[in-house]
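Enquirer: this is a predicted model, with the sequence first.
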Amino acid sequence: MPCDRFYKAEGGVHHTGHPSITICEVAKEVQAKLIVVGSHGRGFVARALLGSVAHDLLHRSHIPLLIATARK
């Protein structure tokens, strides 16, 4: 079955700004029902030093969020 039967993906979009804020703004604009992001699965120390868009979204987004991680 083609994937477009289940969801509509927006393409060709380019925005600048703080990633988690921009993602939330665009999701609200397009009336997204779900935000899906990936995570490297870094630990607390790496996240504290480098930051984490997924972590910021978890605390900022009012839209349901799915965070996918890679298998180890």
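Expert: Happy to help now that I have it.
Enquirer: C-alpha only now, for contacts and for neighbours.
Expert: Fine.
Enquirer: what packs against the helix or strand in which Ala54 is found?
Expert: Using DSSP states H and E, Ala54 sits in helix 53-60. Under the contact definition 3 or more Cα pairs under 8 Å, 6 or more residues apart in numbering; DSSP states H and E, helix 53-60 sits against helix 19-29, strand 35-39, strand 65-69.
Enquirer: contacts for it, please.
Expert: Applying Cα atoms under 8 Å, 6 or more residues apart in numbering, the contact partners of helix 53-60 are 19-21, 24, 37-39, 65, 67.
Enquirer: let's bring in a second model and compare:
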Amino acid sequence: MIIQQTVQVRFLGSDRLYSYAYDWDTNAGDRALEVGDRVEVPPNFVQEEGGSGVVEVLGSLYDGPMAKIVRRIPE
């Protein structure tokens, strides 16, 4: 089963949090994101080649469209 999770990500050198969606597949042995996980995000208007950040908050009050996290970065 695919479950969509929303999280807030902080990028290196930034004080702002950005909301992203993350789809994880329980049938594939994936797990939900946790605070402290490093993630890769897709390109956007600030980071033309994508980038990485750290999950700081689980959930989000933002209700607009969200980009999806590309993947969790292994430790």
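Expert: In hand now; what should we look at? None of these values were measured; they are calculated from a predicted model.
Enquirer: and the TM-score between them?
Expert: Remark: TM-score between the superposed chains equals 0.24 [TM-score structural alignment, normalised by the length of the first structure]; 36 aligned residues with a Cα RMSD of 4.2 Å.
Enquirer: thinking again about what came up before, now which of the contacts of helix 53-60 of the first structure would you call buried?
Expert: Neighbour-count burial (16 or more other Cα atoms under 10 Å) applied to the contacts of helix 53-60 of the first structure gives 20, 24.
Enquirer: turn the contacts of helix 53-60 of the first structure into JSON lines, including distance to His59 of the first structure.
Expert: Listed next are the contacts of helix 53-60 of the first structure as JSON lines, based on distance: Cα to Cα, whole Å:
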{"residue": "Pro19", "distance to His59 of the first structure": "13"}
{"residue": "Ser20", "distance to His59 of the first structure": "10"}
{"residue": "Ile21", "distance to His59 of the first structure": "11"}
{"residue": "Cys24", "distance to His59 of the first structure": "11"}
{"residue": "Val37", "distance to His59 of the first structure": "14"}
{"residue": "Gly38", "distance to His59 of the first structure": "16"}
{"residue": "Ser39", "distance to His59 of the first structure": "15"}
{"residue": "Leu65", "distance to His59 of the first structure": "10"}
{"residue": "Ile67", "distance to His59 of the first structure": "13"}
